[in-house]
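Visitor: Below are the sequence and a predicted model for it; my questions follow.
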Amino acid sequence: MKQLKALILAAATVIAAQAYAAADSQEDKIRERIKPVGEVCVGAECGGAVVAAAGPRSGEEVYGAACGACHTAGVLGAPKNGDTAAWEERLAKGIDQTWQNAINGINSMPPKGNCMNCSDDEILAAIKYMSGQE
């Protein structure tokens, strides 16, 4: 009878220890899921702040970020990058007119090609890059 009590006590101890460990594990998982995503830095040096690149982007960078979506495949009649014949036709009116068309939008092209964070100079650089005028 003593052996049976000892066996039951040992089994109960093992089960209780496993239940306690499982509860701790669940609490840790919950803490991980609900922890804050970030911290607000107010009035102090924020060492991890990301600094944006200074200066205008190159024509190639603007093309890769915005213009390439249409000008790589010639979507809706857009002159393809490097297609000098198609670009000569547009540049016949002058680079300034082509630039204004790109800024204001023309035909299927929306203003600035939907690159609303592009400066006018970056748009000009992209035109020069795509037309081979760079």
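Guide: Thanks, I have the structure now.
Visitor: Please make it C-alpha for all contacts and neighbour counts, starting now.
Guide: OK.
Visitor: wait, what's in contact with the nearest residue to Cys115 once chain neighbours are set aside?
Guide: Here the nearest residue to Cys115 in space, its sequence neighbours aside, is Ala66; by C-alpha to C-alpha, 6 or more residues apart in numbering that works out to 6.0 Å. The neighbours of Ala66, taking C-alpha atoms under 8 Å, 6 or more residues apart in numbering as the test, are Gly113, Asn114, Cys115.
Visitor: out of these, which is most surrounded?
Guide: Gly113 (20 neighbours; other C-alpha atoms under 10 Å).
Visitor: got the buried residues for whichever strand or helix holds Arg31?
Guide: Secondary structure assigned from DSSP states H and E places Arg31 in helix 2-34. Along helix 2-34, not one residue counts as buried under the neighbour rule (16 or more other C-alpha atoms under 10 Å).
Visitor: In addition, the following structure is provided for comparison:
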Amino acid sequence: MSDAHNEHESAIRTPKQLVAAVIGFFAVTVLGIILLVQYVTADKLTGRGSNSQAPEEIAARIAPVADTGFTLKDANAPKVLQSGEAIYTSTCAACHGAGVAGAPKFGDAGAWSARIAQGYDTIIKHAIEGIRAMPAKGGNPDLDDVEVARAVVHMANHAGAKFKEPEVPAAPAPAAAAPAEAAPAK
């Protein structure tokens, strides 16, 4: 048998070729490092805080925190009541959209028919106070009773009911007008 298949042949056959290959390897490596350094340092690098005394930087640092995207709400302002559809989307759809825990699905006339037959007042009472797996006000205690009633009417009407959307209760008379009316006539 021949050992011809075990022979190893290299591209470098003489010491002169070896020296040229080693020098070429180092030249390519050094050239690569030089190009990498030029690429990294081509842009002017500024560190954090290098522009810290500019007027706009100072203004950004001393600006009130409330100006950074927070919406402040006046607790004494009158509450703006949301529509039935908005309340359904934000609160009720989690359960009534998929029929979770026996909740009647939105638009399912068969599931809503027994509830609609109980009458408007009963459905609203159950929605506000809670019934079986449903928590009071759908689990959102911040909702006003009128908002809950609007959401129930929205859901029931999509299932075939003909309920009228509830009216907003009249606001109390201003306190300044009451003492003027109560003053005795001379």
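Guide: Perfect, thanks for sending it. What you are looking at is a predicted structure, and each value in this text was computed from that prediction instead of being measured.
Visitor: Helices of structure 2, start to end?
Guide: Secondary structure of structure 2 by DSSP state H: the helices cover 15-41, 55-62, 84-87, 93-96, 109-118, 120-129, 145-157, 177-182.
Visitor: Can you add distance to Glu89 of structure 1 and give the contacts of Ala66 of structure 1 back as a markdown table?
Guide: Conversion of the contacts of Ala66 of structure 1 to a markdown table gives the following (distance: C-alpha to C-alpha, whole Å):
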| residue | distance to Glu89 of structure 1 |
| --- | --- |
| Gly113 | 19 |
| Asn114 | 23 |
| Cys115 | 24 |
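Visitor: gap between the counterpart of the residue nearest to Cys115 of structure 1 in structure 2 and Pro135 of structure 2?
Guide: In structure 2, the residue paired with Ala66 of structure 1 according to TM-score structural alignment is Thr91. Shown here: Thr91 of structure 2 relative to Pro135 of structure 2, a distance of 11 Å by C-alpha to C-alpha, to the nearest Å.
Visitor: quick one: the aligned residue in structure 2 for Ser131 of structure 1 from Gly84 of structure 2, how far?
Guide: Ser131 of structure 1 maps onto Ala156 of structure 2 when the alignment is built from TM-score structural alignment. Here the criterion is C-alpha to C-alpha. By it, Ala156 of structure 2 lies 11 Å from Gly84 of structure 2.
Visitor: Same check on Gly138 of structure 2?
Guide: Relative to Gly84 of structure 2, Gly138 of structure 2 is positioned 13 Å away (criterion: C-alpha to C-alpha).
Visitor: Count the residues that sit near Tyr88 of structure 2.
Guide: For Tyr88 of structure 2, the tally of surrounding residues (other C-alpha under 10 Å) stands at 23.
Visitor: residue contacts, it?
Guide: Contact criterion C-alpha under 8 Å, 6+ apart gives Ala151, His154, Met155 as the residues in contact with Tyr88 of structure 2.
Visitor: which residue packs closest to the last one, ignoring adjacent ones?
Guide: When you say that, I think you mean Met155 of structure 2. Counting by C-alpha to C-alpha, 6+ apart, Phe106 is the residue found nearest to Met155 of structure 2 once chain neighbours are left out, at 6.0 Å.
Visitor: And the first one, by the same measure?
Guide: Spatially, and ignoring its direct neighbours in sequence, Ala151 of structure 2 is nearest to Gly84 (3.8 Å; C-alpha to C-alpha, 6+ apart).
Visitor: try the second one
Guide: With sequence-adjacent residues excluded and distances taken as C-alpha to C-alpha, 6+ apart, His154 of structure 2 is closest to Gly84, at 5.5 Å.
Visitor: Help me confirm that Gly107 of structure 2 comes into contact with Val153.
Guide: No. With contact taken as C-alpha atoms under 8 Å, Gly107 of structure 2 and Val153 are classed as non-touching, separated by 11.8 Å.
Visitor: Could you check which of these two is surrounded by more residues?
Guide: Residue environment comparison for Gly107 of structure 2 versus Val153 gives the larger neighbour count to Val153, 23 against 17, counting by other C-alpha under 10 Å.
Visitor: just checking, the more buried one touches Ser83?
Guide: No. Shown here, Val153 of structure 2 and Ser83 do not form a contact pair, counting by C-alpha under 8 Å, at 10.5 Å.
Visitor: contacting residues around Leu31 of structure 2?
Guide: For Leu31 of structure 2, no residue counts as a contact, taking C-alpha under 8 Å, 6+ apart as the criterion.
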